[in-house]
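Colleague: my questions concern the predicted model and sequence given below.
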Amino acid sequence: MQTHISTTPFGRRAVSLGMIASQVAAKSVPQGATVDKWKVFYSIRDARELLGATDRSLTLLNALLSFHLEPTLSADGDLIVWPSNEALTARANGMPPTTLRRHLAVLVDCGLIIRRDSPNGKRFARKGRGGEIEQAYGFDLSPIVARAEEFQDLAEAVRDEKKAFHVAKERLTLLRRDIVKLIDAGIEENVPGNWAGVLRTYQAIVGRLPRSAPRQTVDDICTDLHGLYTEIREVLESFAKTQNPDANESHNGRHIQNSNPDPLRESESGLGNKEEAGGTAVEPDNLRSLPKRELPLGIVLDACPAVQDLAQGGAIRHWRDFLAAAELARPFLGISPSAWREAREAMGDQHAAITIAAILQRSDQINNAGGYLRSLTDRARDGKFSTWPMIMALVRAKLDATKPPKDGRGSGPSGNADGGSDLQVSPALLKTLKDPKFR
């Protein structure tokens, strides 16, 4: 007696063209085709995003494959399994019934299984007198055999894409590290060039990188960074050749030994001491009577408004923003990374940043910012430097600039006819400024 094989689902579930396509693909299985069910499952797992499958649906597929007792799936064998919902729930780690039905539908929509529903929707197998299975109603696994090569190709494509993405991120990390260190080398070695502009260009390129970037975006940014890296490298190599035109000293027989291991530091320190001797250093040696509390951020910004031009977004709201602006001001002032590092170690990050902001504010009066910073760092190590007098001097200078002329004629900088000032200073700050130790 011939038995009809069902091709439509039971109940209200409708037939889609995708289901029909899966059934057609299942019929095209070559005779004698055999695949390892777990190897195909691993390929499906790796390519699940391309197939539209989910992790929960793959848990169900794993459970369905476990009901097929043989380790292989053969086109000549019986590929229909008929577990009950209770049995599936047990092998799917207790998945709720509603979730179970939803993800079974996902497997059908992805073309991984085919429903072979009985007239009443039950799953069972009818056996003959000899115990052989004559008719089974449940889930057909034949699409897994028919599409085994397709799943393998998709999985390899996904693995190749992941590898390419990993290589692109490695390249991005190396380029970012090389560019930053080459810029620092150019500044520290006094190589001629607009290093502040180069740093801004680098930050503009990196700023286009989102938190979760696709591989194409990473490749585009790597291309731009490699171009910038090539330009910086050529400048440094050209400067190195001009500084050492004859790298092989054995040609002329001379041997020049530099007894100073850090000439940049010596030159900076020397110039810094000269500036300090000229009256640019206003810090007293006796710091015992200075306030012990930290400088308020508002007073620092009022005394050093120039640093706000380097802030991201044009505003400084927190000390974190202030430190970031100081990091940008360092190469702008031509301060070497080693001088900045020593200042942070001696003063602390916050006071070192305040010092940078004060130097930036008085950049027209300081010829060598790096040497001046090293001089202040040495004073800080000896406990003879505080940022309070430096900031108070800038605030006092700002107040003095707004005072009317002594003869009473004309108007002050604020534009008021009576020479008044628009600058508002709190009484506490005025009291502090009148303290003799800040004069």
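Modeller: Structure's in. What do you need?
Colleague: every contact and neighbour count from this point should use C-alpha atoms.
Modeller: Noted.
Colleague: biggest helix in the protein, by residue count?
Modeller: helix 148-188 (DSSP state H).
Colleague: run the chain-centre distance for that helix.
Modeller: Chain-centre distance of helix 148-188: 14 Å, with CA atoms, centre = their mean, to the nearest Å.
Colleague: how big is the angle separating the very next helix or strand once past that helix from helix 148-188?
Modeller: Per DSSP states H and E, the first helix or strand lying C-terminal to helix 148-188 is helix 195-206. With axes from the mean of the first three to the mean of the last three CA atoms, to 10 degrees applied, the angle from helix 195-206 to helix 148-188 works out at 160 degrees.
Colleague: list the residues that contact Q2.
Modeller: Listed by CA atoms under 8 Å, 6 or more residues apart in numbering, the contact set of Q2 is empty.
Colleague: and here's the other structure:
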Amino acid sequence: MESGSVTTPFGRRPMTLGMLASQVTSQKIEPGASIDKWKIYRALCEAKPLLDISDRALTVLNALLSFYPKGELAADDSLVVFPSNTQLSLRCHGMAEQTIRRHMAVLVAAGLVIRKDSPNGKRYARKSRNGEIREAFGFSLAPLLARACEIERLAAKVSADRLYIQTLKERLTLTRRDISKLVHAAISEELPGDWQAINGRFHDILDQLPRGAGAHAVASTLDLLDALRNEIVKRLEIQIKTENLSANGSQNERHIQITESESYLDSEVAVEAGTPELTAVNSPMIDPAIDGDAERPQPQARTNTASTIFPLSLVLQACPEVRSYGPAGTVRTWQELIAAGAVVSSMLQISPSAYKDACRIMGPQAASVVLACIFERSGTINSAGGYLRGLTRRAQRGEFAIGSMLMALARTRGPHDAHH
């Protein structure tokens, strides 16, 4: 290292080994080396997580680069810029001088800028008679040229890491979608197996993934979800092999055990032939009394399914939003309403246990009607799961009638909605 190549800071600022190392590195620039100043700046912006520099420090560096008159940092030129604090503040969009000094210290500590202080600490340049700069005091940008290859390598690493975690998150999203739809298909088809427990495992895995998780946490969660998806697919493959798919159309009608009566489709036709309003009001299951002083109905055994009490058209008139979540994007039968109920239950973040309790106590058809009503009013309900549990407890005590909720929603819809 040549004599006089080391510069120490003016005033009370101490000299450090890091500053010395930056100056030594800057002396190793190859003759004729050059790099576009804005290209290296963009690489720095990409690599900032690994260099431990902030956005505001990069703003100060941007201002320093703007004072360098040429487009390229070249080894054969003077790489020292000497703006005043006032000029720096203007090009840093009015940043306070004290703030500029603090971020400048960060750039020096990171080895991106070298202070070349004059004897009195002022920034200026001495020029020859022909106007060329002979010597300048201020901030040297030489470290950017000396470390260009390192900075570009760090930027490439950050970019590759970001692409890797983006790919992981895309795979995670696809796996989540696969599991959710496969489980809902199994539940709606009432295939053998504890699908609610599998759905619970699925949500437990997702709950363990923190917000802003890194690549390692996302990869671990993805491995667990991949294993769960493979397990689900194997179970479904076994089920497909054991069923006679040629009779799928007729067998599915009989296979869905989530209803409480095998004749509910006939009942639906019979009820829809009558007047929906009268059928609903005259049913003992839907006592319209909701006032606190009204006599509460006594608990009674469920002898009718929802399809024997309400026509499906009345449910869809009151809750049109649920139609889009049927198996084929619509709801035409009670089976499809039950399947749509399972889907919106997950969308409302209702726990599998709350959904299962509602089906067990109210009956699957009644539970799907309640879920359709909750989904219709989801914008005014803070906790859909807590609301459903409350209604389930009331239904268990014989204190809840679906009719009041359903008829209130139906009255808000016009005749056009009923036949839409």
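Modeller: Looks like it came in fine. Keep in mind the model is a prediction, meaning the values are calculated, not measured.
Colleague: post the TM-score for the overlay when you can.
Modeller: Remark: TM-score between the superposed chains equals 0.68 [TM-score structural alignment, normalised by the length of structure 2]; 329 aligned residues with a CA RMSD of 3.8 Å.
Colleague: what about the longest helix of structure 1, how far off from structure 2?
Modeller: Its matched residues in structure 2 lie on average 1.3 Å from helix 148-188 of structure 1 after superposition (mean CA distance after the TM-score superposition for structure 1).
Colleague: quick check: nearest residue in space to L51 of structure 2, chain neighbours excluded?
Modeller: A110 (7.0 Å; CA to CA, 6 or more residues apart in numbering).
Colleague: so who does the one you found touch?
Modeller: A110 of structure 2 touches 51-53, counting by CA under 8 Å, 6+ apart.
Colleague: next step: the residues you listed restricted to strands.
Modeller: Counted as lying in strands by DSSP state E, out of those, is not a single one.
Colleague: which position in structure 1 aligns with the residue nearest to L51 of structure 2?
Modeller: Mapped onto structure 1 by TM-score structural alignment, A110 of structure 2 lines up with C110.
Colleague: hang on, L50 of structure 2 packs against R153?
Modeller: No. Using CA atoms under 8 Å, L50 of structure 2 makes no contact with R153, being 10.9 Å away.
Colleague: for the helix or strand hosting L388 of structure 2, packing partners?
Modeller: Assigned by DSSP H and E, L388 of structure 2 belongs to helix 384-396. If you count contacts as 3 or more CA pairs under 8 Å, 6 or more residues apart in numbering; DSSP states H and E, helix 384-396 of structure 2 packs onto helix 352-362.
Colleague: which other helices and strands contact the helix or strand just after the helix it packs on?
Modeller: Heading C-terminal from helix 352-362 of structure 2, the first helix or strand you meet, by DSSP H and E, is helix 364-376. Under the contact definition 3+ CA pairs under 8 Å, 6+ apart, helix 364-376 of structure 2 sits against helix 334-347, helix 352-362, helix 402-411.
Colleague: which of those helices sits closest to I286 of structure 2?
Modeller: For I286 of structure 2, the closest of those is helix 402-411, at 4.3 Å, according to CA to CA.
Colleague: now the angle from that closest one to helix 384-396?
Modeller: Going by the same axes, to 10 degrees, helix 402-411 of structure 2 makes 130 degrees with helix 384-396.
Colleague: buried subset of the contacts of A110 of structure 2, written for PyMOL?
Modeller: In PyMOL, this line selects whichever of the contacts of A110 of structure 2 come out buried by 16 or more other CA atoms under 10 Å:
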select buried, resi 51+53
